[in-house]
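Engineer: One predicted model, sequence on top.
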Amino acid sequence: MSRFAGKKAVVTGGTHGMGLAIVKALLEGGAEVVLTGRNEKKIEEARTEVKSGEAHVVRSDAASMADIKALADFVQEKLGRVDWLFVNHGIAEVQSLEEVTEESWDRHFNVNTKGAFFTVQSLSPLINEGGSIVFTTVANDLIYPGISAYSASKDAVRAFAHVLAAEFLPRRIRVNSLAPGFIKTPTMGVAGLTDEERREFEKQGDETTPLRRNGTVEEVAAAALFLAADATFTTNVEFPVDGGFAQGLLSAAH
């Protein structure tokens, strides 16, 4: 029998990169999955990649309260109940202090923070007792210039994840976070980079990560599923998947 047979999951931001890797791992294990995306091109590409009848792809903008409510209705219709919720969506833009505008600041917080919080609020009634929520945050202990809005929005997610872990205790729903470092994805996690900038970003990851390479989306997915399915006596932790980037190994690697 497949490892995840009978399990039902929701993955926001599941049409590409780390989210799509989580979706594929779930489907390979026999789970039924609702996955969301905002970009129509990526949604259609995801539909082609995950042809399984156990995958339900839906367009949903995490910055829209109407879309979040509609997502809950869609999940209830397709899945009924949910075992695992992966709150993986997010945006990142590189902007110096002088370049950040009110609009770009609000964009980060509307998607990354507000969208994450209200997604959980909206889907909470559908999560089974003993289920699991996994947020995607970021390896934030070592900071690079130009990501102040992004880092702040993800730290806010980490903060309220701690509170939600306490609030969900009566239902035995575990709440944990996944903190990736440099992960090799088509965009390297940052919107608007040129091909040259992406290559440079990946090179920085190889040079500054103690394990001397970027991580893979499959490694992130394995960690996410560990928190959701295997770490049954673990709640209220942020689990780093960053090759030692934020664990004080940087100086030892040189």
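Structural biologist: Yep, that arrived. Predicted model, so just to flag it, every value in this text is computed and none were measured.
Engineer: use CA for all of it now, contacts and neighbours both
Structural biologist: OK.
Engineer: what sits against residue 174?
Structural biologist: For residue 174, the residues meeting the contact criterion (CA atoms under 8 Å, 6 or more residues apart in numbering) are 130, 131, 132, 133, 165, 168, 232, 234, 235, 236.
Engineer: take a look at this one as well, against the first:
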Amino acid sequence: MTLQGKTALVTGGSSGIGLAAAKMLRENGARVAITGRSAEKLQAAKAELGNDILAIRADVSSLADLHRMKTILAEEFSTLDILFANAGVAIGTPLATVDEHTYATIMDTNVKGVFFTVQSVLTLMRDGGSIILNTSWLNQVGTPGRAILSASKAAARSFARTMSAELLDRRVRVNAVSPGSIETPIHRGRNQTEEEFRAYAERVGGQVPIGRMGRPEEIAAAVLFLASDASSYMLGAEIVVDGGRSEL
């Protein structure tokens, strides 16, 4: 699954699944750009990944940031072969108590952010390129307290189909990867100790048929497959990597 000579953009690439995906894409030959909201985390990620990584501070919910991101990509890469629209937020949304601000935060990042990220780089995407959207196992099940988060991920799943149909003439494939419960910073409380997180991971892992939480690298492997020519016959599809949680 060589990506030699190809360019890739990973949004939300400074930690978790995005960081693991950026690392795997780079190891397989791609020249990689990552985005993130925190300049400090971006620099830490670049130090981990290598100096040849292009790090761009950008909030995907901001169209101004996305325009600046595209300008930098055009200057540095000229064209783009792979987009992993990974940036997202995960916040609990109990039906009786969720407020408008939380609703807007989720939808602006997970729906608006994904849509306009794709739109922003379309003129840079080479014909025959690959776009991968990060969805979630939540788009397939009904889970209390996660209505808005689940809806936002269902929208991203729908985008994989509709965008694929719209980009057929350019042979740009749009597919989705659907992670389950993965051990990433998004699941860590702000002041949570390592011991507390391990207890949380064990509890959540007990709810997964395979018996554990997933690792970011396990999602990155699916992203690599969708980014490569090995998945050339896949269009508008979704790869679910959730330890069986949405199926069993």
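Structural biologist: Here it is on my side, so go on. Keep in mind that this is a model prediction, so the values were computed, not measured.
Engineer: so where is stretch 67-77 of structure 1 in structure 2?
Structural biologist: Mapped onto structure 2 with TM-score structural alignment as the criterion, stretch 67-77 of structure 1 occupies residues 65-75.
Engineer: Just the buried residues of the contacts of residue 174 of structure 1.
Structural biologist: Members of those that pass the buried threshold by neighbour count (16 or more other CA atoms under 10 Å) are listed as 131, 132, 133, 165, 168, 235, 236.
Engineer: So the second one: helix, strand or coil?
Structural biologist: This points to residue 132 of structure 1. Each residue gets one of three states, and residue 132 of structure 1 gets strand by DSSP: H, G, I helix; E, B strand; the rest coil.
Engineer: Per the alignment, it pairs with which residue of structure 2?
Structural biologist: Using TM-score structural alignment to pair residues, one finds that residue 132 of structure 1 aligns to residue 130 in structure 2.
Engineer: quick one, helices of structure 2?
Structural biologist: Taking DSSP state H as the test, the helices found in structure 2 are 16-27, 39-49, 63-76, 100-107, 113-121, 147-166, 194-205, 216-227.
Engineer: Comparing those, which comes out most buried?
Structural biologist: With neighbours taken as mean count of other CA atoms under 10 Å, those reach their highest mean count in helix 16-27, at a mean of 24.
Engineer: helices or strands up against that helix?
Structural biologist: For helix 16-27 of structure 2, the contact count by 3 or more CA pairs under 8 Å, 6 or more residues apart in numbering; DSSP states H and E identifies strand 7-10, strand 31-36, helix 39-49, helix 216-227 as packing neighbours.
Engineer: repeat that with 7 Å
Structural biologist: Other elements packing on helix 16-27 of structure 2 under the criterion 3 or more CA pairs under 7 Å, 6 or more residues apart in numbering; DSSP states H and E are helix 216-227.
Engineer: mean shift of the helix it packs on relative to structure 1?
Structural biologist: With the two structures superposed, helix 216-227 of structure 2 lies on average 0.7 Å from its match in structure 1, counting by mean CA distance after the TM-score superposition for structure 1.
Engineer: now the angle between helix 16-27 and that helix, please.
Structural biologist: Here helix 216-227 of structure 2 points in a direction 50 degrees away from that of helix 16-27 (axes from the mean of the first three to the mean of the last three CA atoms, to 10 degrees).
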